[in-house]
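# Sequence plus predicted model, see below.
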Amino acid sequence: MKKKILYVEDDSTLAFLTADNLEQQYDVAHFTNGKEAYAAFKKEDFDLCILDVMLPEMDGFELAAAIRERNVEVPIIFLSAKTLKEDRIKGLRLGADDYLVKPYSMEELILKIEVFLQRSQKQAPAKNTLCTIGSYTFDPANYAITRAGQTIQLTERESALLRLFIDNKNTILKREKILNEIWGNDDYFLGRSMDVFISRLRKIFRDDESIRIENIPRIGFKLVAP
C-alpha cells in the first residue's frame, strides 16, 4: 500500500509538477489552503505532511502547529520561498523535520521523504520501557515525562533527544552525532533547532538540581544525572 502524503501548496503550476512526480510513488492528497488541509488531517491518517509556508486562510506555520497538537509523530517538511534563517528556525521550532527552500529538486525532496518515512516506521521496543532520571520518570513510548504526579508531554523529537542523552548519560555527545542521529544531518540551521530543543529539556529538569545538560564548548553536550 502506498504511503499517504498531505501536500499543501497554492501555486497551481508548482503543485501540479510536484504532485505529478510524487504520485508515482505515493498517495497524494493535495490542498491549496491551510484550513482545508487541516480539516482533512483531522479526518484521515497521513504518513507525512509537505507544507508551503505562504498559504491562504491558514499559513503553513499555523497549520504545522495545529498538526503537532494532534500528532507529535507525523513527519513534516516545509517547502518555502522564504529564505530568511529566522523562518527556517521558526519552522523547525514548530516541530518540522526539514525546511526546503524553493526552488528545490524533486530528487532531494523524494530522498528526504524516504528518509523520514523509514525513520518513522522504525520501532525500538527494548527502549520503550519506563526509565528513571533523577526524580523524573520518562515514558518514551508515550513521549511523556512525569514528576510528582505532573506529566509533561514531549514531541517525538524531544523524546528521541532525551532517549539519546539517557543512553549516553554522563558521557559527552558531539554535536554532529546528535544532529545525525536525531535530525539526519548536521546542517547549521538544524543545529540552531537542536539548541532550542536542548533549552526545552533544561527547563523541564530545572526543578531537580541533580540533573543538568552541560554545554561542552566547541564539542557538544553532556547529560549529568544520578
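Great, that's in hand. Numbers count the residues shown, from 1 in each chain.

# contacts, neighbours, all on C-alpha from now
Will do.

# Could you pull out the helices in the protein for me?
Taking DSSP state H as the test, the helices found in the chain are 12-22, 34-43, 60-70, 85-93, 106-121, 156-167, 175-178, 188-204.

# Format those helices as JSON lines; extra columns: mean neighbour count and distance to Val28.
Formatted as JSON lines, the helices of the chain follow (neighbours: other Cα atoms under 10 Å; distance: least, Cα to Cα, whole Å):
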{"stretch": "helix 12-22", "mean neighbour count": "14", "distance to Val28": "7"}
{"stretch": "helix 34-43", "mean neighbour count": "16", "distance to Val28": "12"}
{"stretch": "helix 60-70", "mean neighbour count": "19", "distance to Val28": "17"}
{"stretch": "helix 85-93", "mean neighbour count": "18", "distance to Val28": "22"}
{"stretch": "helix 106-121", "mean neighbour count": "14", "distance to Val28": "12"}
{"stretch": "helix 156-167", "mean neighbour count": "19", "distance to Val28": "24"}
{"stretch": "helix 175-178", "mean neighbour count": "17", "distance to Val28": "32"}
{"stretch": "helix 188-204", "mean neighbour count": "16", "distance to Val28": "27"}
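
# and here's the other structure:
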Amino acid sequence: MGIIVLIEDDTRIQRALRRLFEGENYEVQVLNDGVNAKEATSAVGVEAVVLDLMLPKISGREVCRSIKDRQPNLPVVILSAVSEVADKVLLLELGADDYMTKPFSPRELLARVQAAIRRCNRMGVKPSAPKGFGDVIVDLEQMEVVRAGRLVSLTAQEFKLLRYFFENPTRVISRQQLLTEVWGYESYPTTRTVDNQILKLRQKLEPNPTEPRYLRTIHGAGYKFVPEG
C-alpha cells in the first residue's frame, strides 16, 4: 500500500486514523496544519489525502484548492463538522472527491478513501492522443485545453467533468449520475452544482454558450456530450 497524508489538528482523530490506515498496511503521514501540505502531498507514493476543513494557519478549503490545482487526480477526502448544503457545494467546486461530517465511522471513512483512490486511478488512465470538438483541442494526458489556438484555463473539477464526457460521448447522463461518477457522491441534497459546472464549461468552450452545440441539455434527463456538434 502507499501513503495516506492526514492533515488534522485533533490528536485523538490523528491516533484513531493512524491505527485505521496502518491496519490496512498504508503508511500514514500526519500534519497538524496545511503549511507543509504541498511538500507532503507531492511525495512519491502518496495515494490519498484526508483533510480536516477547520485547520490552524491555512484553511482546509485553501489546502484542498491548492492540492487539486497541482494534482487533480490525487484523491482528497474532507472531514468537517459542517453539514450545511452551501459548504458541501463549495467542497465539490473546489474539487474534493468526498467528504464526511464529524462524528464519523472510521470504517466508512476507510471505504470512502479506498473508493476515491479507485475512482481517481480510473480517471487518471492516459489516453492515446489529444481529442477535440469544434475549435477545441483537449490533451487529457497533459491536462491542457486549447481553443482557437489559445490555452484555456480550467479548474480541476471542470477538467474532471470534461474528461468524463469524453469517456462517455453521446450518452445521456443525469445530474445525479455525474455527482456519483465524477464527484463520488452516492446521494446529495442538490444537483445545482452540476448545472453551475456545465455552465462554466459552456462559457469557456462553446461557440455560443446560450445555444450549446456540444454540451447539450436533455430536458428532464440530464446532459449529453456530442463531440461532432
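Great, that's in hand. Computed from a prediction, not measured in an experiment: that's the story for all the values here.

# TM-score of the superposition?
Here the TM-score for the pair of chains, by TM-score structural alignment, normalised by the length of structure 1, is 0.86; 224 aligned residues with a Cα RMSD of 2.5 Å.

# Nearest to Val224 of structure 1, out of the helices of structure 1?
helix 156-167 (9.2 Å; Cα to Cα).

# Name the nearest residue to Gly95 of structure 1, sequence neighbours excluded.
Leaving out its chain neighbours, the residue that sits closest to Gly95 of structure 1 by Cα to Cα, 6 or more residues apart in numbering is Arg68, at 7.1 Å.

# these two touch, right, the one you found and Arg93?
No. The criterion here is Cα atoms under 8 Å, and Arg68 of structure 1 misses it with Arg93 at 11.1 Å.

# distance of Glu211 of structure 2 from Arg202 of structure 2?
When distance is defined by Cα to Cα, to the nearest Å, Glu211 of structure 2 is 9 Å away from Arg202 of structure 2.

# Show me whatever sits in contact with both of those two.
Shared contacts of Glu211 of structure 2 and Arg202, defined by Cα atoms under 8 Å, 6 or more residues apart in numbering, are absent.

# one step back: got JSON lines for the helices of structure 1, with distance to Arg147 of structure 1 too?
Shown next, in JSON lines, are those (distance: least, Cα to Cα, whole Å):
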{"stretch": "helix 12-22", "distance to Arg147 of structure 1": "44"}
{"stretch": "helix 34-43", "distance to Arg147 of structure 1": "31"}
{"stretch": "helix 60-70", "distance to Arg147 of structure 1": "22"}
{"stretch": "helix 85-93", "distance to Arg147 of structure 1": "25"}
{"stretch": "helix 106-121", "distance to Arg147 of structure 1": "28"}
{"stretch": "helix 156-167", "distance to Arg147 of structure 1": "15"}
{"stretch": "helix 175-178", "distance to Arg147 of structure 1": "26"}
{"stretch": "helix 188-204", "distance to Arg147 of structure 1": "10"}
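
# Ok, which of the ones you listed comes nearest Ile133 of structure 1?
The nearest among the helices of structure 1, by Cα to Cα, is helix 156-167 at 7.9 Å.

# residues in contact with the residue nearest the centre of structure 2?
Per Cα atoms, centre = their mean, the C-alpha nearest to the average position across structure 2 is that of Gly95, at 3.6 Å. Contact analysis of Gly95 of structure 2 by Cα under 8 Å, 6+ apart lists Cys64, Arg65, Lys68, Pro72, Ala156, Gln157, Trp183.

# Centre of the chain to the longest strand seen in structure 2, how far?
Determined from DSSP state E, the single longest strand within structure 2 is strand 46-52. Averaging C-alpha positions (Cα atoms, centre = their mean, to the nearest Å) puts strand 46-52 of structure 2 12 Å from its chain's average.

# cool, and stretch 80-96 of structure 1?
12 Å.

# Quick one: the contacts of Gly95 of structure 2 as JSON lines, columns for distance to Ala111 of structure 2 too.
Compiled in JSON lines, the contacts of Gly95 of structure 2 are given as follows (distance: Cα to Cα, whole Å):
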{"residue": "Cys64", "distance to Ala111 of structure 2": "20"}
{"residue": "Arg65", "distance to Ala111 of structure 2": "23"}
{"residue": "Lys68", "distance to Ala111 of structure 2": "21"}
{"residue": "Pro72", "distance to Ala111 of structure 2": "20"}
{"residue": "Ala156", "distance to Ala111 of structure 2": "23"}
{"residue": "Gln157", "distance to Ala111 of structure 2": "22"}
{"residue": "Trp183", "distance to Ala111 of structure 2": "15"}
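
# What separation do you get for the nearest residue to Asn21 of structure 1 once chain neighbours are set aside and Leu17 of structure 1?
Leaving aside its sequence neighbours, Asn21 of structure 1 sits nearest to Met106 (Cα to Cα, 6+ apart; 7.6 Å). Look at Met106 of structure 1 and Leu17 of structure 1: by Cα to Cα, they are 9 Å apart.

# just Leu164 of structure 1 next, same as before
Taking Cα to Cα, one finds Leu164 of structure 1 at 39 Å from Leu17 of structure 1.

# Same question for Asn168 of structure 1.
Counting by Cα to Cα, the separation of Asn168 of structure 1 from Leu17 of structure 1 is 45 Å.

# Ser80 of structure 1 too?
Taking Cα to Cα, one finds Ser80 of structure 1 at 15 Å from Leu17 of structure 1.

# likewise Phe31 of structure 1?
Noted for Phe31 of structure 1: a distance of 14 Å to Leu17 of structure 1, by Cα to Cα.

# How about Gly191 of structure 1?
For Gly191 of structure 1, the distance to Leu17 of structure 1 - Cα to Cα - is 32 Å.

# Ok, Lys35 of structure 1 next?
From Lys35 of structure 1 to Leu17 of structure 1 the distance is 22 Å (Cα to Cα).

# All set, thanks.
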